[in-house]
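Student: Build me a model from this:
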Amino acid sequence: MSRLKDFVIDAHGGLPRWRAFEQVSADLRQGGVLWGLKGQPDTLSHTTVTVGLRNEWALHAPFGAGRRHSRFEPARVALEREDGTLLEELVGPRQSFAGHTLQTPWSDLQLAYFAGCAMWTYLTLPFLLAWPGVETEELEPWPTDSGDWRRLAVRFPRTIATHSTLQTLYFDGDGLLKRHDYNVEIAGNTPGAHLVSDYIEVSGIRFPTRRRIYARQPDDSFSTEPLVVSIDLSNIRLS
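Tutor: Got it, this is the predicted structure:
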């Protein structure tokens, strides 16, 4: 168990190098059918995301029209002006999704919460596996046309806001993350298969720049239609 976790963290650049930084930012383009289903087709189609590496927080700027940005933390999400003036906030945001299904529209603050916890999770993996309270267990390999992928079942503590308590990560022979499975609890436990590719190296850390998310079936297979979410990252920088 620990050997695979350590192997994949080292493959992405290693904890000592990762811990030399406090945040990561990237230019972000997003597409897919999810945003229209939620009544937010263009709000975050082209923006910049910044996430913390030592605490869980995320910013999206701009956040739609009006020169706003979002500020996400697990217990609070807010929309602010460029100068930091508070426009609106939601305390205890996860509770606001009670009873939601995949088709339930999101308010701006709910979108900010989802996008914040999602991108924080994506940009901090696999280093997030070393956080206190995160538990991992190696599963049987997953066969692919390019060889078997090793898998980790991950259990997140309640102190971390993420898609679901239980998630599964798939790694290729080089230890690079290739797929990420979870259920989106705040959208009716919708199951997703999240494929990652097109790695680049930034300051010694390896990041995938292309992400495609599809509906996952009970046997963990998936179809590439419809494309639920597309995420393309560029200009990644650590500081």
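Student: use CA for all of it now, contacts and neighbours both
Tutor: Will do.
Student: Quick check: closest non-adjacent residue to L238.
Tutor: V24 (4.5 Å; Cα to Cα, 6 or more residues apart in numbering).
Student: starting at the chain centroid, how far to the helix or strand encompassing the one you found?
Tutor: Counting by DSSP states H and E, the element that carries V24 is strand 23-31. Taking the mean C-alpha point of strand 23-31 and that of its whole chain, the gap between them comes to 11 Å (Cα atoms, centre = their mean, to the nearest Å).
Student: now swap in stretch 217-236 and tell me
Tutor: The answer for stretch 217-236 is 12 Å, by Cα atoms, centre = their mean.
Student: What residues sit buried inside that stretch?
Tutor: By 16 or more other Cα atoms under 10 Å, the buried positions in stretch 217-236 come out as F222, V228, V229, S230, I231, D232, L233, I236.
Student: got it, and stretch 135-152?
Tutor: Burial within stretch 135-152, assessed by neighbour count using 16+ other Cα under 10 Å, is assigned to E135, T136, E138, W149, R150, R151, L152.
Student: Also this sequence, please, to line up against the first:
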Amino acid sequence: MNKLLTQAIQAHGGMARWQSLSDGHATIVSGGDLFAVKGLPQDPAPREMTVRLHEERASVRPFGAPDQKTDFTPGRVSIEKLDGRVVAERMDPRTSFNGHALETPWDALDRAYFNGYALWTYLTTPFLLTMPGFTVTDIEPWREGDEVWRGLRATFPPEIASHSDEQDFYFGSDGLLRRHDYHVDVAGGFAAAQYVGDYVDADGIRVPTRRRAYRRSIDGRPRLHEVMVSIDLSNVRFSD
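Tutor: Take a look at the predicted model:
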């Protein structure tokens, strides 16, 4: 395994602990300019997120109504009643974004798909980079103020849904993730720089509870006045 990734895995709780767990849960409050641009402004109500750790599957509740939730996998996304009745579903959901620009409106299933893959990615980082099909290489570090953050570029396998095929992860001297760069392919491919922090220990796994994704300039600097997505986590926990 890549040396920096090995250090990051250890800093975030270690592979042995991760392998002993199966599910992740968190209360999320999200917002940001992206959802308003897409015609789906986000209210500040807390929601419950659940993800599978070793396969790409996620759900959030409530969604659209108090008695509804989402069910996301890369090949299918649905909105369902809590008793399992399907309200709406879409097979092969990634194709619905073909031709989208940043300003292209989303429908509820588009939003459910984005939420599913994004939160699954965030709650499984950096451990997902050890899954079959991923490749990682060292890249130039990023200097942030007085700190130097070491970088990894990850190429995602086609069966994993995420922001873009290539994504960059920057880690502090303690091995913890500090910044995550990517292109949001489902929203016209705009460049994003996501800063993470406020770590907690959740059942032996170190998790950042604050995420802010900004538009990224050509020089790599975040446009701090353009918060595209904000995510605050609380009550983070993992189960076997």
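Student: Would you pull the TM-score for this pair?
Tutor: After superposition, the two chains reach a TM-score (TM-score structural alignment, normalised by the length of the first structure) of 0.97; 239 aligned residues with a Cα RMSD of 1.2 Å.
Student: coming back round to it: using a markdown table, lay out the buried residues of stretch 135-152 of the first structure together with secondary structure and distance to P62 of the first structure.
Tutor: Formatted as a markdown table, these follow (DSSP: H, G, I helix; E, B strand; the rest coil; distance: Cα to Cα, whole Å):
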| residue | secondary structure | distance to P62 of the first structure |
| --- | --- | --- |
| E135 | strand | 35 |
| T136 | strand | 36 |
| E138 | strand | 39 |
| W149 | strand | 37 |
| R150 | strand | 38 |
| R151 | strand | 36 |
| L152 | strand | 35 |
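Student: Can you give me the end-to-end span of stretch 160-170 of the first structure?
Tutor: Stretch 160-170 of the first structure has an end-to-end distance of 21 Å (criterion: Cα to Cα, to the nearest Å).
Student: same deal with stretch 41-56 of the first structure?
Tutor: End-to-end for stretch 41-56 of the first structure, by Cα to Cα: 26 Å.
Student: residue ranges for the strands of the first structure, please.
Tutor: Secondary structure of the first structure (DSSP state E): strands at 23-31, 46-52, 58-61, 68-73, 76-81, 86-91, 135-142, 149-155, 166-171, 177-184, 190-202, 205-215, 229-238.
Student: The fourth one packs against which elements?
Tutor: When contacts are defined as 3 or more Cα pairs under 8 Å, 6 or more residues apart in numbering; DSSP states H and E, strand 68-73 of the first structure sits against strand 58-61, strand 76-81, helix 108-124.
Student: Make JSON lines out of the ones you listed and add mean neighbour count and distance to A130 of the first structure.
Tutor: Conversion of those to JSON lines gives the following (neighbours: other Cα atoms under 10 Å; distance: least, Cα to Cα, whole Å):
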{"stretch": "strand 58-61", "mean neighbour count": "25", "distance to A130 of the first structure": "19"}
{"stretch": "strand 76-81", "mean neighbour count": "20", "distance to A130 of the first structure": "24"}
{"stretch": "helix 108-124", "mean neighbour count": "21", "distance to A130 of the first structure": "10"}
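Student: out of these, which comes closest to P16 of the first structure?
Tutor: Comparison of those against P16 of the first structure by Cα to Cα identifies helix 108-124 as nearest, at 14.2 Å.
Student: matching residues in the second structure for that closest one?
Tutor: Alignment of helix 108-124 of the first structure against the second structure: residues 108-124, by TM-score structural alignment.
Student: if I read this right, F127 of the second structure contacts Q7, doesn't it?
Tutor: No - F127 of the second structure is beyond contact range of Q7, at 11.3 Å (criterion: Cα atoms under 8 Å).
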